[in-house]
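[1] pasting the sequence and the predicted model now:
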Amino acid sequence: MLKIFKITAILEGISYLVLFSNMLFIKPNYFELYHTLLYPIGMSHGVLFIGYILLAFLLKKRMQWSLTTFGIILAASLIPFGTFYVEYKYLKTDQKNLKNV
């Protein structure tokens, strides 16, 4: 389940950045393309965001995260590049610990 959470964290971060790119770079210049891309990008980001939050709740007890660590992991989903930081800082584990997760 930890591997799925890592993949979800990375994909959620990428979808967040693509959504911002759509708003910042495409909207001012190509308004019609912006509306065409908004629904699929927004929907995929929403699904990945919900998956990230649900997987974080499911892994909280297994990974023995403190309340502070869990709060950081949840707050990182709201900040651009935050999920990449979580994947780098909190989801690195030893191979011995992966047997239990």
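    Noted; the coordinates are in hand.
[2] going forward, measure contacts and count neighbours with C-alpha atoms only.
    Noted.
[3] can you map out the helices along the protein?
    Ranges of helices in the chain, per DSSP state H, are 2-21, 27-29, 31-63, 67-75, 82-89, 95-98.
[4] now render the ones you listed as a markdown table, adding mean neighbour count.
    What follows is the helices of the chain, written out as a markdown table (neighbours: other C-alpha atoms under 10 Å):
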| stretch | mean neighbour count |
| --- | --- |
| helix 2-21 | 18 |
| helix 27-29 | 12 |
| helix 31-63 | 15 |
| helix 67-75 | 15 |
| helix 82-89 | 18 |
| helix 95-98 | 10 |
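[5] one more structure, for comparison:
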Amino acid sequence: MNTLFKYLAIIEGYSFLLILFITMPLKYIAGMGMPNKIIGMAHGVLFLSYIVVAIIIAQEKKWNFKDTFIVMIMSVVPFGTFWMEEEYLMEEKATS
């Protein structure tokens, strides 16, 4: 489950960056809304999956509320999932 969450965090982070830096400018500057719809739909599914798996991992790893909240809030911060993956998941790997 930890490996799934790691890859999900990375993919969700990239989808968020695609929306922020590519599809939103295309939508509002170039008037091309279709890429935003496609990537936005994928990002929505990835975001919800990230949250669900984060809750499962938090219960499995017995994270406290603060750590669980940080992991979840990083999904709405640009580059946050990359930091979270490095900080929380790599740290556990080193101690295991």
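    The structure has been received and is ready for your questions. Keep in mind it's a predicted model, so treat the numbers as computed, not measured.
[6] run through the residues that contact residue 71 of the second structure.
    By C-alpha atoms under 8 Å, 6 or more residues apart in numbering, residue 71 of the second structure lies in contact with 54, 81, 84.
[7] and it, what's its match in the first structure?
    When the first structure is aligned by TM-score structural alignment, the residue opposite residue 71 of the second structure is residue 73.
[8] tell me the spacing between its match and residue 60 of the first structure.
    Distance of residue 73 of the first structure to residue 60 of the first structure, given as C-alpha to C-alpha, to the nearest Å: 10 Å.
[9] kindly report the same for residue 72 of the first structure.
    Applying C-alpha to C-alpha to residue 72 of the first structure and residue 60 of the first structure gives a distance of 12 Å.
[10] mutual contacts of those two, please.
    Joint contacts of residue 72 of the first structure and residue 60 (C-alpha under 8 Å, 6+ apart) do not exist.
[11] which residues touch the equivalent of residue 13 of the second structure over in the first structure?
    In the first structure, the residue paired with residue 13 of the second structure is residue 13, using TM-score structural alignment. When contacts are counted by C-alpha under 8 Å, 6+ apart, residue 13 of the first structure is found next to 77, 80-84.
[12] kind regards, and thank you for your time.
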